[in-house]
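Student: The following comprises the amino acid sequence and a computationally predicted model.
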Amino acid sequence: MHIHICLVSQQLLANYIPIRMDKPDQVHLVSSLDMQKKGLTTRFETLLKQGGFNSVTHTGMPDAGMAEIQRFTRTLYETLTRQYPHAHLTVNITGGTKLMSVAMLDIFSAAGHAVIYTDTAKDTLERVHNCTLEPLPAVLGIEEYLLAYGATVHNSASWHNEWKNRAVKRSAAAELLARATQDKKLKALITVLNAMAMNALSPNGDELLAPEQAFKFPLTGEQLTLVKSLAAQDLFTLHKNRLNVTFVDAERTRFIGGHWLEEYAWHIAEQTGLNDVACGVEIDWENSRTHNELDILAVHNNRLLIIECKTVRFSDDRQKSNNTLYKINSLGESLRGLFGQKVLLSAWGVSPTMLDRAKTQGIKILRPHELAAYIQQWSGVTA
């Protein structure tokens, strides 16, 4: 029988990743009262249960006072060795306070049991008992990662085959629109198309109320080529006068209204070969009625990438830019952990002022044509 023993702390993944690696028969959590009050012990128990691991919790580990910590640890050791005399024990000393880690190391290693330490900054696991290092394998998916930070994924658009099939079918349209954002005249056209699509929809975007829309200016040759290409992919109908369009349904109209950028980002992340990618992710928070939707989430090598996609012109609305940065920053700080990354993917770019504000909050702002190279750099995956 193999047992992992973990000190509960705020960084649950440093304990959970080695559990996924070693696949022990049982996990014993050692928790202080403070970790219990913060809900981290219960969260870790939930994470283990969903991962298919049996767990036992030992509460009451003192937060301070070496003598008290040692007494608790000795009692724990005696209890475990009495109940499981033939078990192989592995103690993870990554969590807890330094004094807790020292006590666990002293008492368990002196008896010849395995001791490990997770260095997430260097993506390595150190097996302290025999002084060996091994790389951390990519074991985490999006759901596990978010659960470790108190968020439960209830749904994702990209989980559904119908959504995937649509997205794959119109990937060329999403790429065409993304490329067009680099051209001044085509950028202006996309802005107009976005507005026409939004005018065609109900306020919540669920219904197509006014399918007939019209350009208020004659299209240039390049603009007409783009519009014809989009119409050829059944995203709308272009009338013979080359000014009027008829939107087909609410879903395709939402795509023209801005959802194309989310699908483009999803395609890029998928094509890069990241471990887990999702679009339109709906999450709830533990002990809260708060509900959020995130445009793109990706996990690669046990790290999280959060991408918020926007087709609005931030220079026209300072409040909107502040709200967007606040959302990305607050969600990112809650979810990303120590080494995740927050990205705002803006179709049009942002002002220098907004760029500076984003930088101070650790938010990377990218244009569509920059995304592929950035994801490769972030993930270490080469084309």
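Tutor: Perfect, I can see it now.

Student: From here on, just use CA atoms for contacts and neighbour counts.
Tutor: Noted.

Student: Identify the residue spatially nearest to residue 332, adjacent ones excluded.
Tutor: Nearest residue to residue 332 in three dimensions, chain neighbours excluded: residue 342, at 6.0 Å (CA to CA, 6 or more residues apart in numbering).

Student: do the same with residue 325
Tutor: In space, residue 325 is closest to residue 358, 6.7 Å off (CA to CA, 6+ apart).

Student: re earlier: the residue nearest to residue 332 falls within a helix, correct?
Tutor: No. With DSSP: H, G, I helix; E, B strand; the rest coil as the criterion, residue 342 is located in strand rather than a helix.

Student: okay, now the one to match up with it:
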Amino acid sequence: MLQNTLEVSVVKNLDFIESGVHICVVANQVVPNLAPILDRNLKAKRVVLVHTADFLQKAKDLASAYSNYQVKTEFFKIQSAFDIVSLRKDMQRLFNFYAEQKPLINITGGTKIISLTMFEKAKEYELPVYYVNTDDSLSWLVPDVESVYHLEDRVKIKPFLTANGFEVVVNELPSSNKLLRQVLDDLIANIDGYKEAISQLNYYAYTASSSLKSVSLSENVEGLRKLVGLFAETGLMKIENNKLIFKDEDARFFANGGWLEEYLFHQIKQLGSKIPKIQDNLCAVEVCKKTNSVKNEIDNMLLCNNNLYLIECKTKRFSKDQSPEGGVSSAIYKLDTLMRELGGTFARGMIVSIFELSKADYARAKQYNIKIVSLSELKDIKRHLTSWLS
């Protein structure tokens, strides 16, 4: 006969895990159903995803993400997320079918009443129960474990986006050219003096979109000539017959703002040894929702402690339009939307601009959990990134 209560005992290890089966409830937040499944100590081989009809697509997205790690999926539909009578019947069916397999029960997702009815049944069948905390740790409710368990950070960006219903369409690989990285370091160190020349470089790179050859340079471009000279040894661009000539389309993209994206990528990569919680880092990413063809571009994105961080890089001046559709406000609202769609509640954003932004811009961005780094602050970008990621 099954007991209604469990004897309380403190467990110091995970020897109580007898199975590779986890039962999870599908919800909007994917990390609680992704991070524990990828933790090798929790031994997941198969996941049963409990879902209502409204969350079937979300369940399928999670299953697609699991497949990247050779974890199999089964689906279990419940009729209601709120009706207690219906839920108790569904939970009885669920545990009648799976209890003998000694599954681990994840009660993090779903409505509170789903969590309570699952916990009620799990205790009845003496099965391990866990809850994933917002700080990415895991607490065991059954058995009584004396401390929280810190999950492995094994999630990568592409499976993370897959679980959220997106796929990576394009991901540009940044250059590994050491000379180029040195040039970028010199550029950032003197960013105050180069900002106007960078603005001119953006313009002439834009005019070269069809032929890799810009329109003729105007007379007052001494700063631009000096900037192009800085890149001369890299072979990406040169001035010939008073026109700016680019080596190829990648070089033109680089000159038209791509250099800042690449600089940020390498700064984050270097931080990896100091911040081991950084799991993944991508540059020049284009993502598309699986259910439509609308594409979104993200300059830099990284996963740190299973949370998504998005960075928007700006080498052009923002317009002075103060309306929600213009200027810095537009960039803030766009980034906020992407944060919520791609990363959920705990996603964070950053806008990096080579031009100085106003105190009002900083205050507006802060309201949306977006950090701004502008102009001379770029010289200390690693400190700003470290503070942001902590």
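Tutor: Alright, I've got the coordinates. Just so we're clear, the structure is a prediction, and the values are computed from it rather than from any experiment.

Student: Report the TM-score for the pair.
Tutor: Once superposed, chain against chain, the TM-score is 0.85 (TM-score structural alignment, normalised by the length of structure 1); 357 aligned residues with a CA RMSD of 2.4 Å.

Student: Could you tell me how many residues sit around the residue nearest to residue 332 of structure 1?
Tutor: A count of nearby residues for residue 342 of structure 1, using other CA atoms under 10 Å, gives 24.

Student: Trace residue 126 of structure 1 over to structure 2, please.
Tutor: Counting by TM-score structural alignment, residue 126 of structure 1 lines up with residue 139 in structure 2.

Student: Can you classify its match by secondary structure?
Tutor: Classification of residue 139 of structure 2 using three-state DSSP returns strand.

Student: The residue nearest to residue 332 of structure 1 -> structure 2?
Tutor: In structure 2, residue 342 of structure 1 lands on residue 349 (TM-score structural alignment).

Student: contacting residues around that match?
Tutor: 309, 310, 311, 312, 335, 336, 339, 369, 370, 371 (CA atoms under 8 Å, 6 or more residues apart in numbering).

Student: how close does it sit to residue 108 of structure 2?
Tutor: 25 Å (CA to CA, to the nearest Å).

Student: likewise residue 163 of structure 2?
Tutor: Taking CA to CA, one finds residue 163 of structure 2 at 16 Å from residue 108 of structure 2.

Student: Looking at the two, which is more packed in?
Tutor: For the pair residue 163 of structure 2 and residue 108, the greater number of neighbours falls to residue 163 (25 against 22), based on other CA under 10 Å.

Student: So that one sits against residue 67, correct?
Tutor: No. In this structure, residue 163 of structure 2 is not within contact of residue 67 by CA atoms under 8 Å, at 10.6 Å.

Student: Name the secondary structure element that contains the residue nearest to the spatial centre of structure 1.
Tutor: The residue lying closest to the centre of structure 1 (CA atoms, centre = their mean) is residue 297, at 3.7 Å. Residue 297 of structure 1 is located in strand 291-300, with elements delineated by DSSP states H and E.

Student: Go through stretch 27-36 of structure 2 and flag the buried ones.
Tutor: 27, 29, 30, 31, 32, 33, 34, 35, 36 (16 or more other CA atoms under 10 Å).

Student: next one: stretch 155-169 of structure 2
Tutor: 155-168.

Student: So what touches the longest strand seen in structure 2?
Tutor: Longest strand in structure 2 by number of residues, with DSSP state E as the criterion: strand 278-289. Contact partners of strand 278-289 of structure 2, identified using CA under 8 Å, 6+ apart, comprise 153-157, 165-174, 258, 261-262, 265, 268-269, 272, 294-306.

Student: Kind regards, and thank you for your time.
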